[in-house]
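Participant: give me the fold of what follows.
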Amino acid sequence: MRNTDFAIAGGGIIGLSAALALAQLGCSVTVIERTPFRDGGATRDSGRVFVLTQSTVSLLDRMGVWRTVGPLTYPLRDIVLSNHVPADRCAAHPLTFGDHKGQRTPLAFIIAERHLKQALVDHARQSGRIEILGGRTITAQQAGQQRILLDLSTGEQVAAALLIGCEGRGSATAARAGVKIHQRDSGQTAFVQTLRHDQENAFRAHQYLLPMGPLTILPVGPHRSSVTWTLPHAEAEALKTASDACFARALKGTMGANLGPFHLEGGRVSFPLTSAIAERFIGARLALLGDAAHVFHPMTGQGLNYGFRDIETLRSLVATARQAGGDVGAPALLARYQLRRRPDARMMRLVTDNVISFFAGDNVLLASVRHLGLRTVGAMPPIRSFLIRRANGLREPLQIPHENVRP
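Facilitator: Coordinates of the predicted model:
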């Protein structure tokens, strides 16, 4: 029988980050991950990248991880939002979010999934308070008055004050606890592809809210960008098996001259898009974090960052409870966690789903309304500022470590 303060189901980015945040409080943490952690836990290159907001960077810095991943990131200084499509009969009105005061402060930082995951694995292995049990799954969980007992696929048992579900969407931990997940199928498929292009991207991201679905272009290097292209399932089917040349032609037809001539780099990944939110984020000695609790459309770039907000909230509540000598798995603590996190995640899901619906379709009248909406927001700097700070999870200004920021 292993005894630990916290058992974490899932050794992905959110699970490992939660482990590090709690270990910093002096807690013992056991991470249970179905994938064997061989070769230091290195993962294959999925081609996925993440946008790290200021609040996420701040948490990574406090955990000591930013000094490792900072040099591997690429700064994002501006985001250009547009409803432009080549056949749109209403002129597009781009809306730019960024630093317009000349301070050159990045809005966010972009990092490859594999770099962030490897850094977290390395830091977890060095922590001394974190045990990683790879190649195992939880087969049963039973909550008691003071502990929750877990049966593992290897026949081992783990007892913890709190079980934290971080397995991502379709969480088995949530299912065993009877937590219902409300899902919405967007009817869309997303393609993720890295491009190498002639023109420099100038640290600028582009997001086109198109009738067929959003197209997002994130800079990952001066002449490299990661594209997430969303299409209805029917249109996406043909592109799943298309040659690189055919896919590139189709993508160029949507992107136009943006970034100049380009060629594909690395593999192409596709996946169906759904949004989801757990009916509750808690159970008996259970807390759900990250995609186990909420899943957003990738156009937000906020899925991972909302997982880090979950971590920061739980870490703060645990720190307070430990200082008072309280139970870190108590119902009152978990109720506060849910009260702080679920409304925030629910609002993000609601807004995102409605934005996608609003910009879908070819109706000329709706196109005019969409254009007016972008123009109105663009003419009101306070609203732009509010949206940026809201996306970053900020209430007060935060200092981002600048030693790794590229000029």
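
Participant: from here on, just use CA atoms for contacts and neighbour counts.
Facilitator: Fine.

Participant: burial count for the spatially closest residue to Val220 that is not a sequence neighbour?
Facilitator: Closest residue to Val220 apart from its sequence neighbours, by Cα to Cα, 6 or more residues apart in numbering: Tyr74 at 5.7 Å. Other residues near Tyr74 number 23, with proximity taken as other Cα atoms under 10 Å.

Participant: can you give me the helices for the stretch 301-407 of the chain?
Facilitator: 303-323, 331-359, 364-378, 381-391 (DSSP state H, counting those that start in this stretch).

Participant: ignore the last one, the chain
Facilitator: 13-23, 54-62, 66-69, 113-127, 172-176, 233-240, 244-255, 303-323, 331-359, 364-378, 381-391 (DSSP state H).

Participant: which of those is buried the deepest?
Facilitator: Highest mean neighbour count among those (mean count of other Cα atoms under 10 Å): helix 13-23, with a mean of 25.

Participant: please name every helix or strand in contact with it.
Facilitator: strand 2-9, strand 29-33, helix 113-127, strand 130-134, helix 303-323 (3 or more Cα pairs under 8 Å, 6 or more residues apart in numbering; DSSP states H and E).

Participant: let's see this one next to it:
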Amino acid sequence: MIAVALVTTAMLSGCSSLPPPTNELAGAQQSVARAENADADQYAAAELANARNALGRAQSAMSEGEEDDARLLAESAASWGDLALARSRAASTQADYDQRRNEIADLRQRLQLGADDAGPAPLAWTEPNVPANADAQTAMSQRLIALDADARLQGMASYERLQARQSVDALANVRKSDRAQATQVAQRRVETAELSARTEATRRDVDRLDRERSDLLVEASRQEAERARQEAERMRVEAQIQMEEAQRLRASVEAESAARMQAEEIILDVAGDQKSKLSAAREKEAALARQEAALTGAGSLPASKRDARGEVFTLDGTSFGSGKSTLTAAASANVAALGAYIAAAPTGRISIEAHTDGQGEADANQQLSQRRANAVRDTLANAGVPKSRMQATGMGETAPIADDGTAAGRARNRRVEIIVADK
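Facilitator: Presented below is the predicted three-dimensional model:
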């Protein structure tokens, strides 16, 4: 706003009493840098090139003592840079929107849902109807009025709209020699305001599509899990029927040793084959439960391994602040995802064992580890795991797994293990 006012004053008075345009040059440099950081070289190459050119000319004018020219060129560079930024953001946002729409269409088809009836993104717009004989200032004013009247864009790109309005209003008092350049700057400011407002609205739609996509992914995972459960039940019934048939064969050939041996071989083959199928089905069900937990929660499952105790998930020492018993936001999300997995999968009892390193007093470490074990238990309970199935134990510094004399070893010793027994 200050830059626009200073440039307007420059056009009216010749800048004889204005300070050197160092602020305007700094603002122009920032505008160009923002556009470059937003990949304007890819999406708005021409606008970015114009911004760089105007900035270079402004810097040259400044070094030659031509402060009036430097000020005007800096404003031109800033308006080109802001337009390049707006175009780049609009292009990348539209690409995000189209990608989300395509993903949602694929998911809806996969789930046999109806077609999505969402309208076009706000970036798909129609130019306002401006009379052909309107002068440039009137035409730009009407474009801003149309932008303000669009209910979808209320409250969006307020700063860009203000810059555009100031640039357009300033045309009424600008010097004739500067009018052409001032008009071009105002046109770029109006276009920047239009693009920025529609881009904000489209980004809001992208966020909405992200939520819809997540819901559809959860539903797809649930349907896949249900199909896996049905397949497991079908194989169980099939195995039972085949087992009964094998038993009938055994009874029918019991009188003859050779026939009995043949029946035993059939039984073993059938039992082994069905056991493998049921095991594979259970593994698939557990994997789908992991997917569902990850989709439902904001986090991901902690690292895990399997040993004689069952499946062991480990939270490392970064899951809590130093000396604290409150889970970090990321660790809390991961434990919540683990809770969703445990609630969905067929598992046995859960043991929570918290460990510290050997730094500090043993009693204090024991109490801290118990509080941390309790915090993990409570987070799992909030995610749907019954407390009656869980036991939280603070192990203190009694069970190190690495050399506690080194920082790396102490970091490994600070951990919480969640042991999920097989059902």
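
Participant: tm score of chain vs chain?
Facilitator: After superposition, the two chains reach a TM-score (TM-score structural alignment, normalised by the length of structure 1) of 0.19; 114 aligned residues with a Cα RMSD of 5.8 Å.

Participant: contacting residues for the closest residue in space to Ala340 of structure 2 that isn't next to it in sequence?
Facilitator: Closest residue to Ala340 of structure 2 apart from its sequence neighbours, by Cα to Cα, 6+ apart: Ala293 at 4.9 Å. Going by Cα atoms under 8 Å, 6 or more residues apart in numbering, Ala293 of structure 2 touches Ala337, Leu338, Gly339, Ala340, Tyr341, Ala344.

Participant: and the two most separated of the residues you listed?
Facilitator: Ala337 and Ala344 (10.7 Å; Cα to Cα).

Participant: between these two, who's got more neighbours?
Facilitator: Ala337 (28 against 19).

Participant: quick one: closest of the helices of the stretch 301-407 of structure 1 to Ala18 of structure 1.
Facilitator: helix 303-323 (5.6 Å).

Participant: quick check: angle from that closest one to helix 54-62?
Facilitator: 50 degrees (axes from the mean of the first three to the mean of the last three Cα atoms, to 10 degrees).

Participant: packing partners for helix 303-323 of structure 1?
Facilitator: Packed next to helix 303-323 of structure 1, using 3+ Cα pairs under 8 Å, 6+ apart, are helix 13-23, strand 49-53, helix 54-62, helix 331-359.

Participant: if we use 10 Å, what do you get?
Facilitator: The contact analysis (3 or more Cα pairs under 10 Å, 6 or more residues apart in numbering; DSSP states H and E) places helix 303-323 of structure 1 against helix 13-23, strand 49-53, helix 54-62, strand 286-288, strand 294-295, helix 331-359.

Participant: which element follows the helix or strand containing Glu103 of structure 2 toward the C-terminus?
Facilitator: Element membership for Glu103 of structure 2 (DSSP states H and E) is helix 67-110. Using DSSP H and E, the helix or strand that follows helix 67-110 of structure 2 towards the C-terminus is helix 136-149.

Participant: about what we covered before: got the helices of the stretch 301-407 of structure 1 as CSV, with distance to Gly283 of structure 1 columns?
Facilitator: As requested, the helices of the stretch 301-407 of structure 1 are exported to CSV (distance: least, Cα to Cα, whole Å):
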stretch, distance to Gly283 of structure 1
helix 303-323, 14
helix 331-359, 8
helix 364-378, 40
helix 381-391, 28
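
Participant: closest one to Gln188 of structure 1 among those helices?
Facilitator: So among the helices of the stretch 301-407 of structure 1, helix 331-359 is nearest, using Cα to Cα, at 10.6 Å.
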